[in-house]
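Q: Sharing a model that was predicted from the sequence below.
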Amino acid sequence: MSNAIAQDLMTIADIVEATTTAPIPFRITSFDGSSTGPEDAKYRIHVANTDAVAYIATAPGDLGLARAYLMGDLIVEGEHPGHPYEIFDALKAFYGCFKRPDAATTLKIMRTLRKMNALKFQAIPEMEQAPAWRKALINGLASRHSKDRDKKAISYHYDVGNDFYALFLGPSMTYTCAYYPTPESTLEEAQENKYRLIFEKLRLKAGDTLLDVGCGWGSMVRYAAKRGVKALGVTLSEQQYRWAQEEIKRQGLEGLAEVRFMDYRDVPESGFDAISAIGIIEHIGVGNYADYFELLNSKLKTGGLMLNHGITYPDNRPRHAGAFIDRYIFPDGELTGSGTIIRHMQDNGFEVLHEENLRFDYQRTLNAWCENLKRNWHEAVALAGEPTARLFGLYMAGSEWGFAHNDVQLHQVLGVKLDEHGSRGDVPERMWWQI
């Protein structure tokens, strides 16, 4: 540690050294001219100004770091902002280096931060949502996952702009896990294969009816309609709805495919042969699972099949997603383990026939999205602004890391609605789909 620690004020490097145990995995440089960390570190972090320090000081942890990074006040060198995947290994190691300084050093740190005016609360970045507790106070505690609040939460994330999403999703306009027939398959091949897998698991055939809840840009709806299925999709994103309806018309599928700007709870029809729920359960709320599965069960004919495809934790212990995810990515989003999903399906009218974990497929999917964003970075910044482009790059790269390290998983769960005698009808006993 430098001699500055014995003085009244400290440098940024002094503060880092006082709050971490060497060696740290970054070379850190600062606007005050100080630096610390290995000279040969793979990644360098530059603290560009006092705003970066203020973001971190007033919101310690992921939230403050994210705010400073998104606003360009914390600059990471050695990675591309569209795909900062490997940096998460270094960040995880960095978190393990933190330590609590002694009382005297803590006082010097506080005096230094106060002197550089870094204890002030910064303006919150425009794209940040209010924290869950504040939203609850504003909207009423009972309104979490109300239709109006869910609509606003979905709009926040998905109505960024169809042209922006197209830059990294590619032609399929699919924002859910693909299913790779081989590790070398393209993203488009893998997305098509995902819809093929779901179509086959649901035993759909020409003349059947399908309800796709949380349909996104309508890819599952169009896939089914092209094969003679009358398919209805619903989404709470107005931009997704408009794009999907135009694509249905462009492909001449109006007679079989329809997408509505509607909450799944308001669909009046019932008696569907099958229901697909691809990437919606993350927005439902664990406390609403019973109502969710009970309602969807009521929409099926006896012997009808439902496939739930969603992100899960690797265990069933309850936990919060964290401030960064709640405020920047999926407001009010909640995850749980696949066992909890299976239990609620079983408790609400479904016999569970099959489940599988596709976490490595999601890792590959996210890698492809990140590479697309990296390739189209300048256009993404022009369309949505650099903070939003950085946000999506950070989120998708962090998610890729999470699937690779089993922090999160992706489970497909297939269930059938039984009759009062426990019969499945003509649903076979064994798997009937091609893996």
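A: Everything's here; your move. Residues are numbered from 1 along each chain as shown.

Q: Please count neighbours and contacts with C-alpha atoms only from this point.
A: Fine.

Q: in a helix, that's where residue 88 is, yeah?
A: Yes - assignment of residue 88 by DSSP: H, G, I helix; E, B strand; the rest coil places it within a helix.

Q: What about it, how many residues nearby?
A: Neighbour count of residue 88, defined by other C-alpha atoms under 10 Å: 17.

Q: Chain neighbours aside, what residue packs nearest to residue 289?
A: residue 344 (6.4 Å; C-alpha to C-alpha, 6 or more residues apart in numbering).

Q: before we move on, which element is the one you found in?
A: Secondary structure from DSSP states H and E places residue 344 in helix 338-347.

Q: distance between that helix and the chain's centre?
A: The chain centroid and the centroid of helix 338-347 are separated by 21 Å under C-alpha atoms, centre = their mean, to the nearest Å.

Q: now do stretch 321-341
A: Centroid displacement of stretch 321-341 relative to its chain, using C-alpha atoms, centre = their mean, is 8 Å.

Q: distance between the ends of that stretch?
A: By C-alpha to C-alpha, to the nearest Å, the extent of stretch 321-341 from end to end equals 17 Å.

Q: this is the other structure I want to compare:
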Amino acid sequence: MTTFKDRSELLAELGTRLTIAEVFETLIDGPVPIRLRAYDGSATGPEDSPYTLDIKNPRGINYLASAPGDLGMARAYIAGDMTAEGVHPGDPYDILKAMQAMKFHRPSALSLVTIARSLGWERLKPIAPPPQETLPRWRRIALEGLRHSKTRDAEAIHHHYDVSNTFYEYVLGPSMTYTCAVYGEPDWTLEQAQENKYRLIFEKLRLKEGDRLLDIGCGWGGMVRYAARRGVRVIGATLSAEQAAWAQQKIAEDGLGELAEVRHCDYRDIAEGDFDALSSIGLTEHIGVHNYPFYFGFIKDKLRDGGLFLNHCITRPDNTRTTKAGDFIDRYVFPDGELIGSGRIISEIQNIGLEVLHEENLREHYALTLHEWCKNLVENWDACVDEVGEGTAKVWGLYMAGCRLGFQRNVVQLHHVLGVKLGSDSAWQVPLRPWWEP
């Protein structure tokens, strides 16, 4: 059987020019799983597909040819040079699922000759990406410092979280909670599940009135306010100026100022210590795996003897593959984000001298959460576009729908790890069996 790649090399030898649809075929392994149309009138893929990718102009094929894979596809789509028909841009989950088996490869030298002859060499030269894309990793070093320095971490957080509080209100809903919810039943509302997540963490940490909690990477202060409403004194820390301002305003509106505070600062700059509990909900992904010893050492130093901590973070399903995110996620969503398996996280916690009491995987809960966020984006699409622009809104739809698929396919997981700082006698100060409602 002759493959598209073999055929393109044969055509190169014959000096034949390819249509844009044929060029696309040379960039992937196997047949195109959905319909693809191009501005030159060519098409490929099943005619009865409910979904169609439409390459609108030469810049679109330039993005695809110069960066074959998810990055080139994202650039063309976000810039509006390629459209996806059959799905809403706020939730392109169905077309991503239909395309999930499609694999790109770098064309051979002979294929490149054919592509260049067909499109012109200028179509293979990289061009400026959409403005939503951040710098590649190697350029960030020169401009922002070493990976996970305070300056570079602050810039990464600014890129992702300082989009617009109003935009996040549309997408996240009233809870303003940008982490995995915990569902009791699949038909729970997003707000029910987010409240339940805070309830679960609160109970796992055995918090009670008068206790002191440190919440690092606190976002818009959801955990901070939940605990403060129950009489706990809480300090939250976030690197996002917009998050801190929103959280402080909400704390004041709720009359929690005597118990709760959210600081715009690096968690490493928190001076207080001797906390009864510490929560880290969605921060570990930004830390950098090589910084885990310092990170968990910080947690240990901030807790009193017998104090509990809860680490809630996205993980990989194993501990062997690269920790770095893919090109699309790194350039458009989480610059410098790193993921590793829960086994590595637990090992690092143990190596620093903390004891792990319990861990659980909430992978399917995050798929449900992302589905609800995409629904909110679709329902508020026009307002979101007015707030941040169509390109940025499309980034979020693509990112959240893709992540939903990733959690469903076990490409990524979400783990809770509960631990304790033991005293000198190593005695437990917790019940013999789990003390929280699941």
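A: Right, received. Where do you want to start? All figures in this text were calculated on a predicted structure; none of them were measured in a lab.

Q: got the buried residues for the helix holding residue 344 of structure 1?
A: Applying a neighbour-count criterion of 16 or more other C-alpha atoms under 10 Å, one finds 338, 340, 341, 342, 344, 345, 346 buried in helix 338-347 of structure 1.

Q: likewise stretch 278-289 of structure 1?
A: By neighbour count with 16+ other C-alpha under 10 Å, stretch 278-289 of structure 1 contains the buried residues 278, 279, 280, 281, 282, 283, 284, 285, 286, 289.

Q: What about those, which are in strands?
A: Among these, DSSP state E puts residue 278 in strands.

Q: tell me, which helix in structure 1 spans the most residues?
A: As assigned by DSSP state H, the longest helix anywhere in structure 1 is helix 386-404.

Q: against structure 2, where does the helix or strand following it fall?
A: Once helix 386-404 of structure 1 ends, the next helix or strand along the chain (criterion: DSSP H and E) is strand 409-417. Per TM-score structural alignment, the counterpart of strand 409-417 of structure 1 in structure 2 is residues 413-421.

Q: Tell me how far residue 68 of structure 2 lies from residue 415 of structure 2.
A: Using C-alpha to C-alpha, we find residue 68 of structure 2 at a distance of 33 Å from residue 415 of structure 2.

Q: and what of residue 394 of structure 2?
A: Between residue 394 of structure 2 and residue 415 of structure 2 the distance is 28 Å, computed by C-alpha to C-alpha.

Q: Have a look at those two and say which one is more surrounded.
A: The residue with more neighbours, out of residue 394 of structure 2 and residue 415, is residue 394; 25 against 20, by other C-alpha under 10 Å.

Q: residue in structure 1 matching the more buried one?
A: Under the alignment by TM-score structural alignment, residue 394 of structure 2 pairs with residue 390 in structure 1.

Q: Please report how far that match lies from residue 372 of structure 1.
A: For residue 390 of structure 1 relative to residue 372 of structure 1 (C-alpha to C-alpha), the value is 14 Å.

Q: and what of residue 195 of structure 1?
A: For residue 195 of structure 1, the distance to residue 372 of structure 1 equals 21 Å [C-alpha to C-alpha].

Q: what span of structure 2 lines up against whichever strand in structure 1 runs longest?
A: For structure 1, the strand that runs over the most residues, judged by DSSP E, is strand 300-312. Mapping strand 300-312 of structure 1 onto structure 2 (TM-score structural alignment) gives residues 303-315.
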